[in-house]
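Asker: With the sequence up front, the predicted model follows.
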Amino acid sequence: MSTSTSTSTATAATAQLIPSLPDDVALNCIARVPRWYHPTLSIVSRPIRSLLSSPLFFTTRSLLNSTQHFLYLTLRSHHNPSAWFTLYQNPNPTPTDLPPLLIPVPPIPAPSLGAAYAVLGSTIYVLGGSVNDVPSSHVWLLDCRFHTWQPGPPMRVAREFAAAGVVDGRVYVIGGCLVDSWARTEHWAEVLDPEKGRWEAVPSSALEVRGKWMHASAMIGGRVYAMADRGGVVFDPKTGVWEGVEKRLDLGWRGRACVVHGILYCYDYLGKIRGFDVKKRAWKELKGVEKGLPKFLCGATMANVGEKLVVLWEGKGNGKEIEIWCAEIEVEEKGDDGELWGNIDWSHKLLSVPKGSSIVNCLAVSL
């Protein structure tokens, strides 16, 4: 055998993902490994390290239903207006395992205040916000597979403190702009079809909340709920119908909320977590978590991570720092009355940050 033939044979052997296995079989094996173990996998070999950051790998995970839900967190401080992190945790933890880890994500190229957020597939959309007190129409996209940022199609009008949601693969943004011109009135609500790559106006009637900023939004039953400081609107993209939020929901919705198993969860004025059943039109306290969680009198941020309620909050620190805490809760309805019960799977301090820092938002992405 010639030297060149021997060298090419050796190169081909070392390029295999798993020796003695065809690469397609090896790919199917590796794609099933939870992401918690990917840092360890990446040091096994160069081919595996390259595979873990390839589009083919993520496509295979999706086809095999091996994707996992990951929490993305944004923090603000005096020194950094937009610090991004993702939460890694062992899907099958043991008492000796490390607690969930916050991994830094590259910062957004142009941070803004009061942006709206939406998740479509493996991409986080950051919509508008103000830069130097001037509302922006810019859109930034975070590809959570590779943690890379790129600009998206700009909105027709500048916005800050808007509401956003995703229905049937289309991104909707509502409000956050003063209707002091025809263009802003016409584009008070917009929709983006990522395949077309442009925003289009969503016809909206003369709504009382048009002149207000939106402080919260949620997707319930395929409809977009957008809440102002008082009052709110509900938009059904399938019918194009706008409605006002019913008073019972409006009075009980405080702060940033999320929907788990069709129930809208947020904290109430007593600092407890409550859930709103849209079908039964009733608020109910989430029981079973009173001893494991503080009263969220200063607020909490919530997300649906794989149909579990994840709650983040700012805890007391040492005077110079505050602590960022997180808890994961299994929620369910029990009994004929549909009482809401929660079981805390885990609760940990994630990190300490300078005093004056705050949680901006948290979102769940499937990878």
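Answerer: Perfect, thanks for sending it.
Asker: going forward, measure contacts between C-alpha atoms and count neighbours the same way
Answerer: Noted.
Asker: Buried residues of the helix or strand harbouring residue 142, list them for me.
Answerer: Assigned by DSSP states H and E, residue 142 belongs to strand 139-143. For strand 139-143, the buried set under the neighbour-count rule, 16 or more other Cα atoms under 10 Å, comprises 139-142.
Asker: which ones are touching the nearest residue to residue 356 once chain neighbours are set aside?
Answerer: Leaving aside its chain neighbours, residue 356 sits nearest to residue 77 (6.3 Å; criterion: Cα to Cα, 6 or more residues apart in numbering). Going by Cα atoms under 8 Å, 6 or more residues apart in numbering, residue 77 touches 354, 356-358.
Asker: mind checking how far the strand holding residue 142 is from the chain centre?
Answerer: Remark: strand 139-143 is offset 13 Å from the chain centroid, using Cα atoms, centre = their mean, to the nearest Å.
Asker: now swap in stretch 75-91 and tell me
Answerer: Offset of stretch 75-91 from its chain centre (Cα atoms, centre = their mean): 12 Å.
Asker: buried ones in that stretch?
Answerer: 75-77, 81-89.
Asker: Among the residues you listed, which pair sits farthest apart?
Answerer: 81 and 89 (25.9 Å; Cα to Cα).
Asker: sorry, back to before: can you tell me which two in the buried residues of strand 139-143 are farthest apart?
Answerer: 139 and 142 (10.1 Å).
Asker: Can you work out which residues contact both of the two?
Answerer: residue 125.
Asker: From residue 10, how far off is the closest residue to residue 36 other than its chain neighbours?
Answerer: Beyond its immediate neighbours in the sequence, the residue positioned closest to residue 36 (Cα to Cα, 6+ apart) is residue 90, lying 5.5 Å away. Distance, residue 90 to residue 10, by Cα to Cα, to the nearest Å: 36 Å.
Asker: Equivalent analysis for residue 65, please.
Answerer: Distance, residue 65 to residue 10, by Cα to Cα: 35 Å.
Asker: do you know how far residue 44 is from residue 169?
Answerer: Residue 44 sits 37 Å away from residue 169, going by Cα to Cα.
Asker: ugh, wrong one, I meant residue 148
Answerer: Residue 148 is 21 Å from residue 169, by Cα to Cα.
Asker: okay, pairing it with this:
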Amino acid sequence: MTNNPTAPPSRKKKNKTNPPPSPPSFSSIPDDVIVNILARFSKSHYPSLCLVSKNFYSILSSPDIYFARSLIGNTDARLYVCLWLPDPSSGPHNSWFTLGYPQGQLSLVPVKVLSSSYSPADRLNSTTVAVHSEIYHIGGSKDKRTRAVRVLDCRSHTWRRAPHLKVARKRARSYLLDDKIYVLGGCTETEETIGWGEVFDLKTQTWKPLPKPPSHDDYVNGAVFGGRLYVFTIDNSKKYAYDPKEERWVHEAGFVGLGRINRPWCVRGSVIFAELGGKYMWYDPRYGMWSLIQGLNHVYERRCSNYRTIQLVNHGGKLLIIWDEWHRRQREHKRVWCAVVSFEKPLNSSNMWGMVERCNVVLGSVHKSYKLSSCLSVLV
């Protein structure tokens, strides 16, 4: 009898299952694709997106994101403010801010502008003009004339040098029209006959002289309307328009009822906004009269009796009203306010209705001797 060993029970082999594939992550996506995606977001979301990863922060801080935004036409109006601030320890200096909306409130957010050999000196009230995503800082101020031109790139917050003016200037005025910068005044009396104004062609990067209008008056105000540059005397009694196509000044008989403007003002399309008699008014050359902007009671209620309007800005079609007032607790300091106003103006109507979207303090405390050096709406 043969002893057959008992065969061990057979074990069923378990089929090994592969773990499910991990979902794709942004780290596996090429940077150029991420740039294209992030460029389609509003810039207001960038502070939150920077917290996602170091790669996001690096991309959103690079010039590539702004170049991509400009290619697809996704640019936002961003207000840049430069304040001249006193400093007992290091002396007065310029500080840059942007108008932000943290937690739904308007606020002036400090901007770190990188210093370099191209950085302009801290000159107060050198003329500045916004050109797309850049700010041109032209000439000198106070007692110093200069031919220097510096450009702040608001995408990378870096300075670069631009071709010098032909004539040294201080406290000039500058305007943008058809991709050309017009700089008026600010030179000596002996230079006015040949160098009263200059025109900078952004395409060729060259300056050429602009003659003074055919009169001996002093032109203190200017504005761009309908493809022309207009200049006005102090009482607006004389007006000339420069036609860039014909390259000549022509006497302007329009703007009836404009009168003298000695308070902050700005232009939106074919309308002038200004503060007159403590109220915010608008002027359209078609009607030839100043009219009250309706719907701003909330702004008037927030202003104190010691307020001072320091700037009106056309910000992407909306009106920004910026004013300051004495601080209630700090006697040597002031507070800065800002109101954002959008408009509803029916066709063929002589009424202008404003809607106050936001109105609050944007700078809680600043020394009373501060100065507003620049305040411009830039596309970034």
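Answerer: Looks like it arrived, so ask away. As the structure is a prediction and not an experimental result, all values here were calculated from the model.
Asker: Could you get me the TM-score between them?
Answerer: The TM-score (TM-score structural alignment, normalised by the length of structure 1) is 0.83; 340 aligned residues with a Cα RMSD of 2.7 Å.
Asker: Okay, now stretch 80-97 of structure 2: how far is its last residue from its first?
Answerer: 6 Å.
Asker: Kindly apply the preceding question to stretch 282-297 of structure 2 instead.
Answerer: End-to-end distance (Cα to Cα), stretch 282-297 of structure 2: 16 Å.
Asker: Please tell me which residues of structure 1 that stretch aligns onto.
Answerer: Using TM-score structural alignment, stretch 282-297 of structure 2 corresponds to residues 275-290 of structure 1.
Asker: what does stretch 62-72 of structure 2 give?
Answerer: Per the alignment by TM-score structural alignment, stretch 62-72 of structure 2 matches residues 54-64 in structure 1.
Asker: List the buried residues for the matching stretch?
Answerer: 57-58, 60-62.
Asker: For residue 164 of structure 1, state which of these is nearest.
Answerer: Within the buried residues of stretch 54-64 of structure 1, proximity to residue 164 of structure 1 (Cα to Cα) peaks at residue 62, which comes in at 25.2 Å.
Asker: tell me the SS of the closest one?
Answerer: Using DSSP: H, G, I helix; E, B strand; the rest coil, the structure places residue 62 of structure 1 in helix.
Asker: Show me what the strand ranked longest in structure 2 is packed up against.
Answerer: If you go by DSSP state E, structure 2 has its longest strand at strand 352-367. Judged by 3 or more Cα pairs under 8 Å, 6 or more residues apart in numbering; DSSP states H and E, strand 352-367 of structure 2 is in contact with strand 107-111, strand 289-294, helix 297-302, strand 333-344.
Asker: And those: which comes nearest residue 260 of structure 2?
Answerer: Proximity to residue 260 of structure 2 (Cα to Cα) singles out strand 289-294 among those, at 11.5 Å.
Asker: compared with structure 1, how much does the closest one deviate?
Answerer: Superposing on structure 1 places strand 289-294 of structure 2 at an average distance of 1.7 Å from its equivalents, by mean Cα distance after the TM-score superposition for structure 1.
Asker: Give the other helices and strands that that strand contacts.
Answerer: Using 3+ Cα pairs under 8 Å, 6+ apart, strand 289-294 of structure 2 is in contact with strand 279-284, strand 352-367.
Asker: Let me have these in TSV, extended by mean neighbour count.
Answerer: TSV is the format used below for those (neighbours: other Cα atoms under 10 Å):
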stretch	mean neighbour count
strand 279-284	19
strand 352-367	17
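Asker: Include distance to residue 259 of structure 2 when you put these into a markdown table, please.
Answerer: Output for these, formatted as a markdown table (distance: least, Cα to Cα, whole Å):
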| stretch | distance to residue 259 of structure 2 |
| --- | --- |
| strand 279-284 | 11 |
| strand 352-367 | 20 |
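Asker: still on that earlier bit, could you check which residue of structure 2 pairs with the residue nearest to residue 356 of structure 1?
Answerer: Under the alignment (TM-score structural alignment), residue 77 of structure 1 pairs with residue 85 in structure 2.
Asker: Tell me how far that match lies from residue 122 of structure 2.
Answerer: For residue 85 of structure 2, the distance to residue 122 of structure 2 (Cα to Cα) stands at 10 Å.
Asker: what's the overlap in contacts for the two?
Answerer: Joint contacts of residue 85 of structure 2 and residue 122 (Cα under 8 Å, 6+ apart) are 92-94.
Asker: wait, which of those is closest to residue 34 of structure 2?
Answerer: residue 94 (35.4 Å).
Asker: pretty sure that closest one is touching residue 87, no?
Answerer: No: applying Cα atoms under 8 Å as the test, residue 94 of structure 2 and residue 87 come out as separate, 10.3 Å apart.
Asker: what's the nearest residue to residue 181 of structure 2 if we skip its chain neighbours?
Answerer: Spatial nearest neighbour of residue 181 of structure 2, excluding adjacent residues (Cα to Cα, 6+ apart): residue 200 at 5.0 Å.
Asker: which SSE is that neighbour in?
Answerer: In the assignment (DSSP H and E), residue 200 of structure 2 maps to strand 197-201.
Asker: Give me the distance between the very next helix or strand once past that strand and the centre of its chain.
Answerer: Sequence-wise, the next helix or strand downstream of strand 197-201 of structure 2 (DSSP H and E) is strand 206-210. Taking Cα atoms, centre = their mean, the mean C-alpha location of strand 206-210 of structure 2 is offset from the chain mean by 25 Å.
Asker: That concludes my questions; thank you for your assistance.
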